[in-house]
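Colleague: below are the sequence and a predicted model for it; my questions follow.
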Amino acid sequence: MKFSENWLRSHVPTPATRDELAAMLTAIGLEVEEVKALGDGLAGVVVARILEAERHPQADRLQVCKGDIGRGEPLQIVCGAPNARAGLVAPLATIGANVGGMAIRAARLRGVESNGMLCSARELGLDEDASGLLELPDDAPVGTPLAEYLGLPDASIEIKLPPNRADCFGVRGIAYDVAAAFASEVAPLDVAPVPATGTRALEVRLQAGADAPRFVGRVVENVNASAPTPVWMAERLRRSGVRPVSLLVDITQYVMLELGQPMHAYDLDRLAGPVGVRHSRPGETLELLNGQTADLGQDGAFLVICDGEDGGRAIGLAGIMGGQSTKVGEGTRNVFLEAAHFAPAAIMGRGRRLGLHTDAIHRFERGVDPELPRLAIEYATALVLKLAGGTPGPVTEAVREADLPKPANITLRRARIARVLGIAIPDAEVERILRALGMQVAATAEGWQVVPPSRRFDIAIEEDLIEELARIHGYDRVPTTLPGGPAPITAPGEGVLGEAELRRQLVARDYLEAVSFAFVDGALLRAWNLEQGTVPLANPLSAELAVMRPSLLPGLVDALARNRARQAGRGRLFELGRVFTRAGQAGAAPLETRRVAAVACGPAAAEQWGLPARAVDFHDLKGDLESLAAAAGAALEFRPSTRPYGHPGRSAEVLRTDLEGGPVTLGWIGQLHPRLQKALDLEGEVLAFELDLEPLCRRALPRAEALSRFPAVRRDLAFVVAEDVTWAALAASVRQAAGPVLRDLVLFDRYQGPGVESGCKSLAMGLILQDNTRTLTDQDAESAVERVVSALAREHGARIRG
């Protein structure tokens, strides 16, 4: 929310300086993001009228102007602005003035004297527009100091509002908080009902149930829509971030910014019959004011403003934007003013479905005071009559009282205040704060009965009132008290590998940690073939963030792709985070699983001179994964994987085999499928793994054992097996057959070629045998070898290589 400081001060007088005001707004929860001073140092800048504008004799782009400042002879000014012309009223900096850090003095430009400078809004620090001179109204008093004429100095203040403070989307809403904080009072808003002097009226109808419980309208005939927007209104709009358009539109914007009630003006002569609110109809479309044609879909989710006896024509999107067919313009003679109350749930998310974000959406989604529409109509009518003339008709209103939100009657106990805040606030201060915020307060024996104003949707229970007291009384006045008593310190258990250790391990392996969104694009999941069992969001921020991620890899690979697109040839990223899948029961909360994932591409090692350059491969990533497993003391097994996003033959399921209850699947490792990489526009091989954290991080408690005093025996064996037999399967059989005397198993050679038949391979392994109680004999070793040879022959068709 952006607003003019002077506009705010007109509603709540306070002696506080600008810095004090900004600091207090932040302290009470209305965080000030920017304060832009306007009009400081404009001494010597006056309103001037250009009497003559002739081409410079020595320059095509310069003009020699004569400027009248109401002080005798006109001043000769050399000006390069494209809109400089005779009759234009514009700011003129006289000699001695200082504009934008530049002192104005008499000068000679291309041989012609210049005694001042005609100024643009940007040069004066009033706006970003530097396309030409700041054009002032023709009736601006010549010779008047510009600061006096424009109501300067001033400041444009922008605040960041929390979602529950929709009441502060109007200057008066902010004024109540300022009044409470500075022990002041909000000036009364003098908006007397405008009596009807005409008889013309439009019936208004409600056809949307509780979604639109109030609709107020008024006809004003014979207006001068081409009348200029007065300077005071235009400047307040500019300083609030709104560029003036035309008088009738500016009036509706002005009322919205001051009161917080969005409203709309329709060209009455383009309307037909009663005006109402209904839900959209299947297949209905509407051309909006911005030229966009909105497809309102088939589900009736949108509220539309309609006209005609049967409400057959949609003329605007309720709470979002008006329609092109009934917009006001300079030719408008008769206008219909409309203000309504819409339930926040009926507006939420509708703008995002159309790719729109308007001031009206921003307010209605958060909740607008249901009592404001009639006041807004009266205020806007008064402004129209004052600035554009006209004949007002009677106010017409339709209301469903039962569907309007009602303020709660809340009991506030002084004992509860002291218990929650830890301090006692004097009764007089409690009543002052609550009344300054616009609440009705009645004292009781134990505290107060409080009724919040209708604009405060966020106040419903006692703790909400206590929060208001703490906010205004001052968080800095709540003492800091350390808890008493002993503080138990618990050391982390050794039975779980900590996430910090995982991070350190991956960083030591040359990975960088990434943090990606927990929401992803549904189209991205379809490319990964991961759309089954996903959890879509009911009200997503955008289409790109519409589904909760079922895997870390899509987001992580997307981050890798962004780095590759920015000339990062070697990428190594990891992420620890949650993934979400749909629960089995309808209506149950999504299942959350903690996982770790990593991706790698490009050279295996950073650029250096000691090793030959080569691309990262499956075994590099497998080594990184096994280093994580080693930190947890886990024994892993790898089995061929058929996941659709993995490269066939170059990806594997990862299982942990040392846990009670049998092997547990941890996740997946491998190279991405070439088809997927093409869809993601990724060049080169990309390798990745993703594992569940809970089974990975479990580890057995360390147990100290004495080293064997007896020597180890090694037996080397070479087996010929079918090419499709994996080493993991062979190793499992060897360990089972050899029994407890097998201390270690080493694969030291793999061979295919002459001497080994086609379709087979030779694997050479070393068996390390040792006993803790005695020295193994040759017979012991041979017996173990025989058991291994027999088991491999029986289970895998292996034979000793000759």
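Modeller: Yep, that arrived.

Colleague: drop to CA atoms for contacts and neighbour counts, all remaining ones
Modeller: OK.

Colleague: and the residue nearest the centre of this structure?
Modeller: The centroid of the chain falls nearest to Leu541 when counting by Cα atoms, centre = their mean (7.4 Å).

Colleague: isn't there a helix covering that one?
Modeller: No. Applying DSSP: H, G, I helix; E, B strand; the rest coil, one finds Leu541 to be coil, outside a helix.

Colleague: now it: how far from Arg353?
Modeller: Going from Leu541 to Arg353 by Cα to Cα, to the nearest Å gives 10 Å.

Colleague: would you agree the residue nearest to the centre of the chain is in contact with Arg352?
Modeller: Yes. Counting by Cα atoms under 8 Å, Leu541 touches Arg352, with 7.2 Å between them.

Colleague: what sits against the residue nearest to Val223 when sequence neighbours are not counted?
Modeller: Distances taken as Cα to Cα, 6 or more residues apart in numbering place Gly390 nearest to Val223, at 4.4 Å, with adjacent residues excluded. By Cα atoms under 8 Å, 6 or more residues apart in numbering, the contact set of Gly390 is Val220, Glu221, Asn222, Val223, Asn224, Val384.

Colleague: can you redo these as a markdown table with secondary structure, distance to Asp624 and neighbour count?
Modeller: Formatted as a markdown table, the entries for the contacts of Gly390 read as follows, by DSSP: H, G, I helix; E, B strand; the rest coil; distance: Cα to Cα, whole Å; neighbours: other Cα atoms under 10 Å:
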| residue | secondary structure | distance to Asp624 | neighbour count |
| --- | --- | --- | --- |
| Val220 | strand | 76 | 26 |
| Glu221 | strand | 78 | 21 |
| Asn222 | coil | 80 | 15 |
| Val223 | coil | 77 | 21 |
| Asn224 | coil | 76 | 20 |
| Val384 | helix | 73 | 23 |
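
Colleague: here comes the other one, which I'd like you to weigh against the first:
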Amino acid sequence: MKISENWLRTWVNPEIDSETLSDQLTMLGLEVDEMLPAAQPFSGVVTGEVLTVEQHPDADRLRVTTVNIGSAEPLQIVCGAPNVRVGMKVPVATIGTVLPGDFKIKKGKLRGVESQGMLCGASEIDLEDKIDGLLELAADTPVGLDIREYLKLDDHVIDISITPNRGDCFSIRGVAREIGVINQLPVTAPEISEVAATIADQKKVVVSSEGCPRYLGRVIRKVNTRAATPEWMERALARSGIRQHSILVDITNYVLIELGQPLHAFDADKIQGSVQVRQATATEKLVLLNEQEVELSEDVMIIADDEKALALAGIMGGLSSSVTDETTDVFLESAFFAPLHIAGRARRYGLHTDASQRYERGVDFELPYLAMNRASQLIQQLAGGEFGPVTVEEQIPLLPKREVMELTQQQVDQLLGYAVDGEFIADTLQRLGCEVTVKAVGEWRVVPPSYRYDMSIYQDLIEEIARIHGYDNIQMSLPVMDIRLAKHQDRFEQVQLTQTLVTLGYQEAISFSFADAKLEKQLNPDVRLLMLANPISSELAAMRSTLLSSLIPCVQYNMNRQQNRVRFFELGLRFDYQHARDIQDLKQIPTLAMIAVGAKTTESWHGKAQPMDFFDLKGEVAEILAAARVHATYVPAERAWLHPGQSAEIMVNGQSIGYLGRLHPSLEDMLDLGVTWVAELDQTAVLQTYVSNFTELSRFPSVKRDIALLINDKINVSEIQQLIEKTGGELLDSVWLFDVYTGQGVEEGKRSLAFALLWQHPSRTLEDAEIKSGMDQIIQVLESTYQATLRAS
């Protein structure tokens, strides 16, 4: 947002220079991107009046003029401007003046005629040229004035970057409030008086949309829409980056920049019947002021009459009801539109207007009254007219609520880490517009002002106190340290998890928490998504229920650029809204996701590329869990997006902490991915604390025994292995599967599984009888539990 420093100082004028003012704004959180002079330095240019104009004797395009600049004698100046005429007031550069661009004015002759200065166009004094010729000043301009003082050129244009939470600062009024608070000065607003109704004419207003809690309208007849915009208003708008249009548009723009309230003027004769604020229908269309035709949808709020749509509410007016030079009767609108009913609508149509920018962030819901009076006052002063009464339609229950917040001295000191004077706290909050009631010593009840949507909890108030007290005044102090030693517990940290994944050959991806709703539905048709009210784009319109919806587009992007072997992982949040009643029930789940496409190993001189399979991915996941000291088992997974025969659920203590496996082939084809391996694990289950235990390695020999079983092929190997480990007891050191066989010699429905069992005692050599007893016990339990039989060698 651009504003004039001079305009700002009419509201509040601290005794500081421009650079200090800029620094104060930045430290207040209103970052100044740049501060540029309204005009480059020059001096010696004064206002003058052209007394005579005569043709140059030796040049057809030159005129010889005499100009009064208030000195004893008029100056003779040769001029080539086509618009020079007797009686006009113009800037005059006198001899010795150095104009911008290091252009020096010297006494000289043009085609033999002496010239004692130069008549200036706008560009000569570093202003924008609107015509080809001299800059014509107002007819009542006094002669002999310094042009810098007369045109207020000793000014700066301040370009401020406003953060999304500070919609109240999109105006001179809002910025002045901040400067007044930091300098403990009162803010002097212009005197705004109510313009009394002189006629009874009104337009009926009907509000049916919940997005408009407050709407004000006023009929004004016999307005002189051809009236000239005064130079002071045109100058203020130009330095705010707004071009001059017509008197009514300029007045509404002026109030917008001054107070922060968007206004709109309709041609009253083009409104058929009542003024309606409602939701559009899917069949409606509207041609906007920029001549763009838009197709409306039911979630778009519009202003309409009894026959047609007139404007996109809070965004842009329509061409059919716009004010022109022939307009005499207008309907002036000043309204409060709820931010969520405006957010995203302008972007949908490729628009970004001053009105939508403010409404999306939140406009003061008490401001429409003041803005209506200010605009009416300026219209009466500059364009005349007969004013009807102000029509007010309100839905009070829908207005934003200003809840009471409890604040204590202890909360302030604890959060900031240093003590702030209680009187300063109360005074600061009052200057910021809050209603402050002293509850007890060091305790306050605070109600935020209507223009501060970002104040809702006591921490917001403390942030304001720190901001006004000055971030550079925050004191340095050592924290209080408790030297009592707590019981040490190791923890598998996220950085260790990241290092493990990188070691396995994966690269970290960092994505938005938003996803493409279409891709989410492709992965899981039954998923219930939380949609965003104001998405960045249509491809990022839903809160992701799985990190795969973020990683799959990354893989596609790389594969489309001939990267055929891709390994990505991401640590982030996924959002479970499946069984939520409202937003309060939304679950945010920290998740680790992995995705891999392409070969397990690349082609080289010592071997061909090896394709990746289920066991490669399972081995990588097992390595991660082993590093985290998490003991997991695996059972077949039944998830819609996974291959039913090449996927597994990861179980810890009987609970699923995630899954791994191959994407369903139909999904791979749909997404043009090829064979794709994926895994998702609950981060919380992986990043667990544990106590390290040391066990001395046995110095005594181990004994290995093998066992081959014929067993039902529906039984999970992990279940069999767990049963062997449990039955073997403390003497059984480890068990692993080393052979699986089906085929000739094995009846259908069964398979042969061969396990290796390693027996070892920590403090002595085992006896054969002990090992045989253990083996017999295991075989007996397997036979009784799974009807397993020993396979003959």
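Modeller: Happy to help now that I have it. Since the structure is predicted, the reported quantities are computational estimates derived from the model, not experimental observations.

Colleague: report the TM-score for the pair.
Modeller: Remark: TM-score between the superposed chains equals 0.75 [TM-score structural alignment, normalised by the length of structure 2]; 741 aligned residues with a Cα RMSD of 5.4 Å.

Colleague: read off where the helix or strand containing Arg567 of structure 2 ends up in structure 1.
Modeller: Applying DSSP states H and E as the criterion places Arg567 of structure 2 in strand 566-576. The counterpart of strand 566-576 of structure 2 in structure 1, counting by TM-score structural alignment, spans residues 571-581.

Colleague: which strands and helices sit next to the helix ranked longest in structure 2?
Modeller: As assigned by DSSP state H, the longest helix anywhere in structure 2 is helix 768-786. In this structure, helix 768-786 of structure 2 makes packing contacts with helix 717-728, judged by 3 or more Cα pairs under 8 Å, 6 or more residues apart in numbering; DSSP states H and E.

Colleague: could you give the angle of the helix it packs on to helix 768-786?
Modeller: Taking axes from the mean of the first three to the mean of the last three Cα atoms, to 10 degrees, one finds helix 717-728 of structure 2 and helix 768-786 inclined to each other by 140 degrees.

Colleague: determine the set of other helices and strands touching helix 717-728 of structure 2.
Modeller: Secondary structure elements in contact with helix 717-728 of structure 2, counted by 3+ Cα pairs under 8 Å, 6+ apart, are strand 732-741, helix 768-786.

Colleague: report the separation between the closest residue to Pro370 of structure 1 other than its chain neighbours and Phe364 of structure 1.
Modeller: Here the nearest residue to Pro370 of structure 1 in space, its sequence neighbours aside, is His341; by Cα to Cα, 6+ apart that works out to 5.6 Å. When Cα to Cα is the yardstick, His341 of structure 1 and Phe364 of structure 1 sit 8 Å from each other.

Colleague: same thing with Leu591 of structure 1?
Modeller: Using Cα to Cα, we find Leu591 of structure 1 at a distance of 34 Å from Phe364 of structure 1.

Colleague: more crowded one of those two?
Modeller: When neighbours are counted by other Cα atoms under 10 Å, Phe364 comes out ahead of the other of Leu591 of structure 1 and Phe364, with 25 against 14.

Colleague: counterpart of the more buried one in structure 2?
Modeller: In structure 2, the residue matched to Phe364 of structure 1 (TM-score structural alignment) is Tyr359.

Colleague: list the contacts for that match?
Modeller: By Cα under 8 Å, 6+ apart, the contact set of Tyr359 of structure 2 is Gly314, Phe337, Ala338, Pro339, Ile342, Ala343.

Colleague: same check on Val206 of structure 2?
Modeller: By Cα under 8 Å, 6+ apart, the residues touching Val206 of structure 2 are Ser274, Val275, Gln276, Val277, Glu393.

Colleague: just checking, the last one touches Leu216?
Modeller: Yes. The pair Glu393 of structure 2 and Leu216 qualifies as a contact (Cα under 8 Å) at a distance of 6.5 Å.

Colleague: what strand or helix carries the residue in structure 2 that Val599 of structure 1 lines up against?
Modeller: Under the alignment (TM-score structural alignment), Val599 of structure 1 pairs with Ile595 of structure 2. Ile595 of structure 2 is part of strand 587-597, with elements assigned from DSSP H and E.

Colleague: list the contacts of that strand.
Modeller: Counting by Cα under 8 Å, 6+ apart, the neighbours of strand 587-597 of structure 2 from elsewhere in the structure are 547-548, 551-552, 564-577, 673-684.

Colleague: just the buried ones out of those, please.
Modeller: The neighbour-count test (16 or more other Cα atoms under 10 Å) applied to these identifies 547-548, 551-552, 566-577, 673, 675-683 as buried.
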